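*Asks:* sequence unavailable; structure follows:
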């Protein structure tokens, strides 16, 4: 499925043909340092605050380490970290109260709402300015789908990419695979179903798969099987009511009905996997750390790229938080905020972040930096598939899209639990999804 997005700035057009072979430039640190030098020389150290969107665990620790490194290498700026999600309600309340931070990490739908409300600084002048990105840097720092997927307002760029979570990867219990006589992980969805049945046959408390149903993963499977998701490249209307979507849902329903796949809620599948009674997970790249932690060394955990469908292709659905500057504070603070987010989105910092978080590199330069890590951590490399196979959220319609997915998820669950036929569920998904996308329904 071809992905087409509006590009936020004129210079970003070069991304349409960008490839891995683009020369990797490393001048961003020196350039970014210059943005705030004038402001700092007249006002001393510029103080800014940053809401970190990962307020616990290893990711909190790594983010604090990155900010400490920034502060140590940028003496004219000091970033204070506040561990808090950039959700719509708290950001709106902070903007209203006049105590909002300078930098946040919003998800795409929240960012679109913030831009519509006038809360975000338009980054285009910074990006195109003397301390922004050259064309070569844009091409090496960001994959086209990653950059264009942040174009929430055509002609303006309000957010910088920071992280991409790959939602299609298989993590499996190597011990159960061995007991079931399975020599290698599945290469196709049909093989995955066969493997799940063989693992379930090992005992009454053992199941092949544990899965918390995900619309993003379901849509990816439909694409794998050659089904259409969108009516056109504008991605404003679903075309999901097709035989491939029905057959995909029938396949999943059959796994549930036969007990080869159990359905879970939220992250309960991680706990189930840790018991040793689950053969495999249909997971996201960022889940690796938590799944391994749940297992606690009781058995070997291995990873494999997600299987291919009947089309012969295996797509990967990617999304993640971005970096944005709120329209608050002084011009010097906004300049300092740009220096900070440009540094944080750089290949070196992105690679450091991905090693801990198991997110995917956002561009060719970070992918190059990650090669030694992936060589020594092959399981964590399995989620990083070719960016040409990446599916992303529709940037220009993100708010309605997420509301649509929530409503469509209800129909997905009904079919999986046998309350609707797959044909009925797919037709209902398509209808309710389009009602949200068109604005006929609102969340």
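*Replies:* Looks like it came in fine. Model, not experiment: these values are computed from the prediction.

*Asks:* please make it C-alpha for all contacts and neighbour counts, starting now.
*Replies:* Will do.

*Asks:* quick check: residue 279 is in a helix.
*Replies:* No: using DSSP: H, G, I helix; E, B strand; the rest coil, the secondary structure at residue 279 is strand, not a helix.

*Asks:* which parts of whichever strand or helix holds residue 208 are buried?
*Replies:* Using DSSP states H and E, residue 208 maps to strand 207-211. Across strand 207-211, burial judged by 16 or more other C-alpha atoms under 10 Å covers 207-211.

*Asks:* take a look at this one as well, against the first:
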């Protein structure tokens, strides 16, 4: 499963035009979100992409349990097929003064919405900027809920980190163990490649939807001490660390240890025993395991360390934000639902059935049976303390697309890493200026 979701850019002009502060008073909530009056049922809507499999069935089960415990609240689950469509639907709903009560959001989306004042800071409906339950979340999750203005704008939902899935039998046959550093990873990758095996296959993705190859590049940059974006959103795509990371990938490609593909090529190659490693979201464990099908022992480890010597990881998945058109009754009902979804009991059930990370250690403590069969989860959950998401600025998603172009030039066309990244940096800076 790709570590990147199919995020697509939506024109900011539609959002800005519809969401001036003066327009908010005229905004009505989603057609499926209404008040029934005093003593009646308050209906809220939750727009999300949990449209199939255990993700859908678990969300439905949790929502049913919530409604049973809160018979005066009705939750309408509004499904979208993917994150790109979700972003477009949320933005269109805002433009039509008819957004959902709450919706899944990436950090950059939340930054767009907050700038246009169409979502509410948590303090407005929770009565505090540090509400009950906040400090229970892993440190990385807590930080991810705030935008650069320091305010708490989101509440966690489906979070994950990046991990390395690998063919344990293949490594052991060569006398190798799971790599703990990126240098060791390169050595091991070259050692297992050959005779029909290419150690790792990656998909850079597209400019509109970066994929696992781009995530690998970003992970390497962070491991060497300079993330691809600074904390203030400034692109750092041609830093020494970035050039080193791109050179690292180019060397693996040249040595026959890395291949470029599409549609989850690492997962496919790993399952077919034509690959030794795959980098993906921990939430992809089910799909990786299904591809392997018991043909060999699949190992799972957190990301190796780089020259910085510090553990690093990339936080993925989304949070929940509340749209400003919700009535006071809907705000209260939605906040109760959001707290329920993030509670230890709910997160333990959610994580055990979907593979997403539990956002609290308290939830992990309730997952004994699952952990006994899936020990990778504890290590991956620990990474939630230090994992960092991409900075929450509207232009970051577009600037990430410049990385995709650079990766394609280097890995598919043999371009010079420094030259490709210099061009990417120039384009990303232009994206930043346009988005400010």
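*Replies:* Here it is on my side, so go on. Owing to the predicted nature of the structure, the values given are computational and were not obtained by experimental measurement.

*Asks:* fetch the TM-score of the aligned pair.
*Replies:* Scored against TM-score structural alignment, normalised by the length of the second structure, the superposed chains reach a TM-score of 0.81; 391 aligned residues with a C-alpha RMSD of 2.7 Å.

*Asks:* quick one: the strands in the second structure?
*Replies:* Using DSSP state E, the strands of the second structure run over 42-48, 73-79, 102-105, 155-160, 162-167, 200-202, 258-260, 277-281, 298-302, 316-322.

*Asks:* mind putting the ones you listed into a markdown table with distance to residue 121 of the second structure?
*Replies:* Listed next are the strands of the second structure as a markdown table, based on distance: least, C-alpha to C-alpha, whole Å:
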| stretch | distance to residue 121 of the second structure |
| --- | --- |
| strand 42-48 | 17 |
| strand 73-79 | 21 |
| strand 102-105 | 12 |
| strand 155-160 | 10 |
| strand 162-167 | 29 |
| strand 200-202 | 38 |
| strand 258-260 | 42 |
| strand 277-281 | 28 |
| strand 298-302 | 33 |
| strand 316-322 | 8 |
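
*Asks:* of these, which is nearest residue 236 of the second structure?
*Replies:* Proximity to residue 236 of the second structure, assessed across these by C-alpha to C-alpha, is greatest for strand 316-322 (19.9 Å).

*Asks:* contacts for the closest one?
*Replies:* Contacts to strand 316-322 of the second structure, defined as C-alpha atoms under 8 Å, 6 or more residues apart in numbering, come from residues 3-4, 101-107, 110, 119-120, 145, 153-162, 281, 331, 334, 338, 389.

*Asks:* do stretch 405-416 of the second structure as well
*Replies:* Taking C-alpha under 8 Å, 6+ apart as the rule, stretch 405-416 of the second structure contacts 204, 206-207, 214, 246, 249-250, 253, 260, 417, 420-421, 423-424.

*Asks:* would you indicate which residues of stretch 119-133 of the second structure are buried?
*Replies:* For stretch 119-133 of the second structure, by 16+ other C-alpha under 10 Å, it's 119-122, 125, 129.

*Asks:* what lines up with residue 355 of the first structure in the second structure?
*Replies:* Counting by TM-score structural alignment, residue 355 of the first structure corresponds to residue 352 in the second structure.

*Asks:* that match: how many residues sit nearby?
*Replies:* Residue 352 of the second structure has 24 neighbours, counted by other C-alpha atoms under 10 Å.

*Asks:* hang on, the earlier thing: now the angle from the strand holding residue 208 of the first structure to strand 169-173?
*Replies:* Per axes from the mean of the first three to the mean of the last three C-alpha atoms, to 10 degrees, the angle that strand 207-211 of the first structure makes with strand 169-173 is 140 degrees.

*Asks:* helices or strands next to strand 207-211 of the first structure in the packing?
*Replies:* helix 189-200, strand 261-263, helix 268-274, strand 278-283 (3 or more C-alpha pairs under 8 Å, 6 or more residues apart in numbering; DSSP states H and E).

*Asks:* matching residues in the second structure for stretch 420-438 of the first structure?
*Replies:* With TM-score structural alignment as the criterion, stretch 420-438 of the first structure aligns to 415-433.

*Asks:* buried ones in the matching stretch, by neighbour count?
*Replies:* By 16+ other C-alpha under 10 Å, the buried positions in stretch 415-433 of the second structure come out as 415-418, 420-425, 427-429, 431-432.
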